[in-house]
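Student: Structure, please.
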Amino acid sequence: MMLTRRIMLAGMAVFAARAVLAAPALRLLMVRRRGCVYCAQWDREIAPVYAEHPEGKAAPLMVVDRDGPYPDGLALARRPWLTPTFILLSGGAEVTRFEGYPGAEKFFPVLRDMLALAR
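Tutor: This next block holds a predicted model:
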């Protein structure tokens, strides 16, 4: 009986660990293009602090050029044409996006609203 209980508990622990690992991870995809002045502004104002910000930790950044290549398996609502475009991904699927750079004061509040949609 004791051995059976241990096996059941071990099985439940493995199941719980797999469920956590299988949960779709959030990522922020930044689509940019060479020569984009707003992308360069974002690089100066946000890039140095992004990874340390709570929102940056919740949705690690992935950067791609507007013309690709894009990571395999992405499910986007439509192809981005304006740069920068920020697309919140959950498990590779688009949750929401915003196009353009709203400035340093508004960037993280907008991203916070996007993250709230993913929960």
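
Student: CA atoms for contacts and neighbours, from now on please.
Tutor: Noted.

Student: can you pull out the strands in this protein?
Tutor: Per DSSP state E, the chain carries strands over the ranges 26-32, 61-65, 85-90, 93-99.

Student: let's see this one next to it:
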Amino acid sequence: MNPLRNLIASVGLILAGSPLWAADLVMVEQPGCEWCALWNKEIGEIYPLSTEGRFAPLKRVDLRAIPEDLDLNRKVIFTPTFLIVEDGREVGRIEGYPGEHFFWPVLEKMLIEKTDYRPPGPSSS
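Tutor: A predicted model of the protein is given here:
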């Protein structure tokens, strides 16, 4: 077997044993939204570094430009609205942003209930 085929086969085996990160967190926002700005200030920079952010990467969408192929459970009216999306379909929703102490536990609970997300457990060492 040539080296390139070996590499491709190895990557395939690694990926086969890895979870697929099929979920996204879609933030629906609009210019001038003060709650969106507060989320950006309190969470925006750290979200991609969090376990939740690595599992469900953030995608931003303008309220007036929601993609037509995004399968929503109902129309988005408020900003920010956070949609948990799998395979282009909404599976969960958080409307509004009342602060980081509310956001993190609600997001974690929804990811656990609506996706195959499992938060890291306590260290066993």
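
Student: Could I get the TM-score for this pair?
Tutor: The TM-score (TM-score structural alignment, normalised by the length of structure 1) is 0.77; 104 aligned residues with a CA RMSD of 2.3 Å.

Student: give me every residue that touches Glu86 of structure 2.
Tutor: With contacts defined as CA atoms under 8 Å, 6 or more residues apart in numbering, the neighbours of Glu86 of structure 2 are 22-24.

Student: which residue lines up with it in structure 1?
Tutor: With TM-score structural alignment as the criterion, Glu86 of structure 2 lines up with Ser90 in structure 1.

Student: distance of that match from Tyr101 of structure 1?
Tutor: 21 Å (CA to CA, to the nearest Å).

Student: now swap in Arg78 of structure 1 and tell me
Tutor: In terms of CA to CA, Arg78 of structure 1 sits 19 Å off from Tyr101 of structure 1.

Student: The two - which one has more neighbours?
Tutor: The residue with more neighbours, out of Arg78 of structure 1 and Tyr101, is Tyr101; 16 against 7, by other CA atoms under 10 Å.

Student: In contact with the equivalent of the more buried one over in structure 2: list those residues for me.
Tutor: Taking TM-score structural alignment, the alignment pairs Tyr101 of structure 1 with Tyr97 from structure 2. With contact set as CA under 8 Å, 6+ apart, Tyr97 of structure 2 has these partners: 35-36, 39, 80-81, 103.

Student: how many neighbours does Arg112 of structure 1 have?
Tutor: With other CA under 10 Å as criterion, Arg112 of structure 1 counts 15.

Student: I am finished for the moment; much appreciated.
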